[in-house]
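Engineer: Here is a sequence with its predicted model. Questions after.
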Amino acid sequence: MTRKLTLLLSVMLILGLVLGGCAAPAGTTGTTAEQPEAATEAAPAGPFEPMVMAAENCDYGGEFKSMEAVDEKTVKFTLCYPDPAFPSKVAFSSFAINDAGYLESTGGGGTLVEQPNGTGPYKMVEWLRGDQIIFERNEDFWGEPAIAPTLVFRWSAESAQRLVELQAGTVDGIDNPGPDDFTVIEDDPNLQLAQRNGTNIFYLGMNNTFPPFDNERVRQAFAMAIDRQRLVDNFYPPGSSVASQFMPPAIFGYSEGQTWYEFNPDEAKKILEEEGVLPGFKTSITYRDVVRGYLPNPGVVAQDLQAQLADIGVEAEIVVMESGAFLDAADRGEIDGFHMLGWGADYPDATNFLDFHFGPGSSDQFGEGFPDIWDALQEGATKSKAEDRQPWYDQANELIKQHVPMIPIAHGGNGAAFKADVEGAYASDIGAEQFALMNPAGRDTFVWMQNGEPPGLYCADESDGEALRACEQVMQSLLAYEPGTGAVV
């Protein structure tokens, strides 16, 4: 998480203390996590007391000058600089309204992570580890009540298994059908397909603290060695596209007309020989065996990349790591060789993609950062008008191409599938489906099956889409995204 977002998160957690007031704290059990029975009588709310938090100045590095709870339904932010992406950031679920008493009683860990307590249309009642999570309608929800009284999250890493369950009628919706399953779903009158725009990026990362990746010309050579079109044509579903840059076309900050290095394995091999990398270079391709919209077939993509590198004389060993360990190792800059990773939009702005990965507060997955990229991103993030911001992102995208911290490969087309009788079914471009809006033909329970089990359920602690989708059923922010898109409403 970038420094700016970390500071914003800290302030939003304090905002939870200012405006919080939800359900009573929950208890914990061993392998399951359950909400206790609600108290028969809620404690009366005290009178509203205005609260102001203000910084002496903006030298602390964040973007808030002050924050004020004006009344029970109004909060006022005074920023240190213009931030046109601020509404999108505040709508992101990491900045959900928190129950002050619950935050204080849990101490910010343990129970809080397993049993979220928020202001959303559902409340979590039981988490059967390795099996399912059960949510029930929040009868105290401030808005329209959830249509289905019960919501169940299940998971399977196998796209074929998810489709079989949907065809059998044991689930109402599934995430990320396999690339070969789109046509099957469209041809089945009992099913419906909802596609997402490719607001994501799959890339092949390199860490410049490990030789020979500390040589910019070597990184450029590897960029020429990868046939990205071949990967998209063979292993991605309809709606996918070859990436010309890190930014997806549908997100602000994309540079129209920018091109990536042409596929030229002969030139790549020549440069690697000139730089003393070839002959005899051995390396690795490390990844986690987890399906994502940006990477629907991780294993076969890794094998194809291995074969492409072999074509220029590079021997690459494939290394598969457990998901959490892999992400931690990548963030700490510990992966020597290539690593396969990607990113999906949390909110639709360049800051979510570029600042997070290439800004001064980014992780160490690419090694040492690039100050010229930092400067461009700083300028782009603090201009109030889109036409003033875009030239700085054009510059940042061109500098990323020059420095090649990673090789952008694909914007993955993806989607979700549902039973044909589910009304209001849709797939969110940013993976933020609101299941409270979907009607499973009058059935009392809506069952959703996704790729994996959430590592946690407290939105502020999570960056994984599987976790965010689950916690977003329980927690809501000050602002919201329009269903199906990333537009702020």
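Structural biologist: Yep, that arrived.
Engineer: Could you use CA atoms for every contact and neighbour count after this?
Structural biologist: Noted.
Engineer: burial of residue 391, as a residue count?
Structural biologist: Using other CA atoms under 10 Å, the number of residues around residue 391 comes to 16.
Engineer: ok, now which ones touch it?
Structural biologist: Neighbour list for residue 391: residue 380 [criterion: CA atoms under 8 Å, 6 or more residues apart in numbering].
Engineer: in what helix or strand does it lie?
Structural biologist: Using DSSP states H and E, residue 391 maps to helix 386-403.
Engineer: tell me which residues of that helix are tucked away?
Structural biologist: Residues of helix 386-403 classed as buried: 389-398, 400-401, 403 (neighbour count, 16 or more other CA atoms under 10 Å).
Engineer: which SSE is residue 90 in?
Structural biologist: With DSSP H and E as criterion, residue 90 is part of helix 86-91.
Engineer: list the helices and strands whichever helix or strand comes after that helix packs on?
Structural biologist: Sequence-wise, the next helix or strand downstream of helix 86-91 (DSSP H and E) is helix 100-106. If you count contacts as 3 or more CA pairs under 8 Å, 6 or more residues apart in numbering; DSSP states H and E, helix 100-106 packs onto helix 3-19, helix 111-114.
Engineer: Return the most buried member of the ones you listed.
Structural biologist: Counting by mean count of other CA atoms under 10 Å, helix 111-114 has the highest mean neighbour count of these, with a mean of 21.
Engineer: what helices or strands is that helix leaning on?
Structural biologist: Applying 3+ CA pairs under 8 Å, 6+ apart, one finds that helix 111-114 contacts helix 100-106.
Engineer: before we go on, here's another structure to hold up against the first:
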Amino acid sequence: MLTTGCQEQSEAAKHGLIYCAEGAPLSFNPHVSNSGVTRDASARPLYDRLLELNPVTQALEGSLATTWQMSGDGRTYTLTLRQGVKFHHTPWFTPSRPLNADDVVFTYQRMLDPTHPYHQVSGGDYPYFYSQGQDQLIKRVYAQGPQQVVFELNQPNASFLAALASDYAVILSAEYADQMQRAGTPGQLDTQPIGTGPFYFKEYRHNEFIRYLRHPDYWGGPANIEQLVYDITPKSAKRLAKLLTGECDVMSTPVASQLAVIKQDQGLDLSVQSGMNVAFLALNTQKAPFDKVQVRQAIAAAINIDHLLQAVYFETGQPANGLLPPLSWGYNPSLPARHQDLHRARQLLAEAGLNKGFDMTVLVQPDARPYNPDAIKTAQLIRSDLAKVGIRLKIITQEWSVIQQSMASSRYDSLLSGWIADSADPDNFFRQLLSCSAVERGNNYSRWCSPAFDQLLDDAVTTTQLPFRLRNYYYAQTLLNEQLPVIPLAHALRTQVSRSDVKGLMLMPFGGTVFNKAYRE
């Protein structure tokens, strides 16, 4: 087995690229998981979306759809699909036709219709779709001829087109779904994926590697490399070691403390990209004492953000005055900077009747994430800060699958986590993380539900008038800074390291890397 593994790695190095990734996907369909690792391992290599966001200008561009029109009342969108887009041809599926409107209708009906044959396949949960409220927004989706698809909405929504460009809005094959259903194996739709993307799925060895091969008929032109291997290596030190020895060509999410070594190595190239992300501490507001706003404010006042940035992020982060990063067009520049104030923290705890402090726990994933290069160290620094005001923090390190079980039953005090937006629209941050609908779907880690906050979001997306939308998002940020269901910590720059002979990689500000233009000199 070891000999076979070495031969496979050697072939990949010769004819493609090996990407050292920080984790294993939970699925190969981003519809059914809100895991960033799942999205990165599937959305870009395997699939396409109807629209794309330009990574530089953040403007909408065509992808599987070439043109789109909105009705005068803002409730109907008609999209014309690209001609001749071919699905993957694999040993287990041979497409008989190119992409058409039936594929788009199937993709959305599966998520919209609880009676759809595929709705309950893979658990029946579509975190992004539901957290964005699209199940309530989209009235129906139907084909208007083979190359036109129509979305009818229940009310106008200025964020709708941006949602179509999300990495979670990939388009599936209706023909493949029909074949799998007839074969009695519908689950393969999400585990043996078929898409239209630049690579097709070859194999997956659980927690070891994923192998993709070049899609020769890709509508955007064949990828430069023949194959792409995701080498699953959770520990950052091991990823760097593999990069230095040539076992990997590209390394995801280096720890900030490694950057000095990386910069000194002339055989390595460091890519840095502004990120649409935030790291935060989410407090379970449905559990005492975190249901008291004074307690949440006290925790925020006790945390030394400046120290955290120096010790964890080094030169790769900036303080988060709110959830939105400065890169977002909805960012409120008037939000006050937060600095440690232990006197205020103790005063707030006394007001809450907790002048002697209390015990609490925090759930932490052990692996580095693009928004937080060292979550365990972050938790340790927060523990030290909170101890100064009598709050005794216990750190519980768990894998994400175990953490999800705790959150589903509300058996937790707090969670150290973060978010990477997949569009430039502020709604992508706020609705996903803090809306009432997101509580039900598990994305709202604070379990905070405010009808007033939801109303601000709903009103903001019912118009295309930017000043009105900005006003509502500014109000929303002010409300969040008062209530603090989540405590924003930092916005991280996105970093990635590659060997110097690898060119053409594109690090996306919304997450993921585009490999189809990559090549080796």
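Structural biologist: Yep, that arrived. Bear in mind that the values here come from a model prediction, so they are computed numbers and not experimental data.
Engineer: Quick check: TM-score for this pair?
Structural biologist: Scored against TM-score structural alignment, normalised by the length of the first structure, the superposed chains reach a TM-score of 0.77; 414 aligned residues with a CA RMSD of 3.2 Å.
Engineer: Return the mean post-superposition distance for the helix holding residue 391 of the first structure against the second structure.
Structural biologist: Using mean CA distance after the TM-score superposition for the first structure, helix 386-403 of the first structure ends up 0.9 Å from its aligned counterpart in the second structure, as a mean over the superposed pairs.
Engineer: So which bit of the second structure is that helix matched to?
Structural biologist: Aligned by TM-score structural alignment, helix 386-403 of the first structure falls on residues 466-483 of the second structure.
Engineer: Would you mind checking which of the buried residues of helix 386-403 of the first structure is nearest to residue 266 of the first structure?
Structural biologist: Nearest to residue 266 of the first structure out of the buried residues of helix 386-403 of the first structure is residue 401 (CA to CA; 19.8 Å).
Engineer: Grab the nearest non-local neighbour of the closest one.
Structural biologist: residue 260 (6.9 Å; CA to CA, 6 or more residues apart in numbering).
Engineer: my guess is the one you found contacts residue 402, does it?
Structural biologist: No - with contact defined as CA atoms under 8 Å, residue 260 of the first structure does not count as touching residue 402 (9.7 Å).
Engineer: what about residue 200 of the second structure, which SS state?
Structural biologist: Three-state call for residue 200 of the second structure (DSSP: H, G, I helix; E, B strand; the rest coil): strand.
Engineer: swap in residue 271 of the second structure?
Structural biologist: Secondary structure, three-state DSSP: residue 271 of the second structure is strand.
Engineer: Isn't it up against residue 499?
Structural biologist: No - Residue 271 of the second structure is beyond contact range of residue 499, at 10.9 Å (criterion: CA under 8 Å).
Engineer: Between those two, which has more neighbouring residues?
Structural biologist: Legend: neighbour count by other CA under 10 Å for residue 271 of the second structure and residue 499, higher for residue 499 (20 against 14).
Engineer: So which bit of the second structure is the helix holding residue 90 of the first structure matched to?
Structural biologist: Aligned using TM-score structural alignment, helix 86-91 of the first structure spans residues 160-165 in the second structure.
Engineer: Could you give the separation of the matching stretch from the chain centroid?
Structural biologist: Remark: stretch 160-165 of the second structure is offset 15 Å from the chain centroid, using CA atoms, centre = their mean, to the nearest Å.
Engineer: Now do that stretch: everything it contacts.
Structural biologist: With CA under 8 Å, 6+ apart as the criterion, stretch 160-165 of the second structure contacts 49-53, 60, 169, 423-425.
Engineer: Most neighbours out of these, which is it?
Structural biologist: Per-residue neighbour counts (other CA under 10 Å) across the contacts of stretch 160-165 of the second structure peak at residue 423, which has 29 neighbours.
Engineer: For residue 163 of the second structure, see how far away residue 187 of the second structure is.
Structural biologist: According to CA to CA, to the nearest Å, residue 187 of the second structure stands 25 Å off from residue 163 of the second structure.
Engineer: more neighbours, those two?
Structural biologist: Between residue 187 of the second structure and residue 163, counted using other CA under 10 Å, residue 163 has the larger neighbour count: 25 against 17.
Engineer: hey, where'd the strands end up in the stretch 351-489 of the first structure?
Structural biologist: Assigned by DSSP state E, counting those that start in this stretch, the strands in the stretch 351-489 of the first structure fall at 406-411, 414-419, 422-423, 439-440, 445-450.
Engineer: a markdown table please, covering those and showing distance to residue 34 of the first structure.
Structural biologist: Putting the strands of the stretch 351-489 of the first structure into a markdown table (distance: least, CA to CA, whole Å) gives the following:
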| stretch | distance to residue 34 of the first structure |
| --- | --- |
| strand 406-411 | 38 |
| strand 414-419 | 28 |
| strand 422-423 | 28 |
| strand 439-440 | 25 |
| strand 445-450 | 18 |
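Engineer: among those strands, which is nearest residue 289 of the first structure?
Structural biologist: Among the strands of the stretch 351-489 of the first structure, the nearest to residue 289 of the first structure by CA to CA is strand 445-450 (14.7 Å).
Engineer: what range in the second structure matches that closest one?
Structural biologist: Using TM-score structural alignment, none of the residues of the second structure align to strand 445-450 of the first structure.
Engineer: chain center to that strand, what's the gap?
Structural biologist: Going by CA atoms, centre = their mean, where strand 445-450 of the first structure is centred and where its chain is centred differ by 20 Å.
Engineer: Quick one: list the elements packing against it.
Structural biologist: Here strand 445-450 of the first structure touches strand 150-155, strand 173-175, going by 3+ CA pairs under 8 Å, 6+ apart.
Engineer: what angle separates the longest one from strand 445-450?
Structural biologist: Interaxial angle of strand 150-155 of the first structure relative to strand 445-450 (axes from the mean of the first three to the mean of the last three CA atoms, to 10 degrees): 20 degrees.
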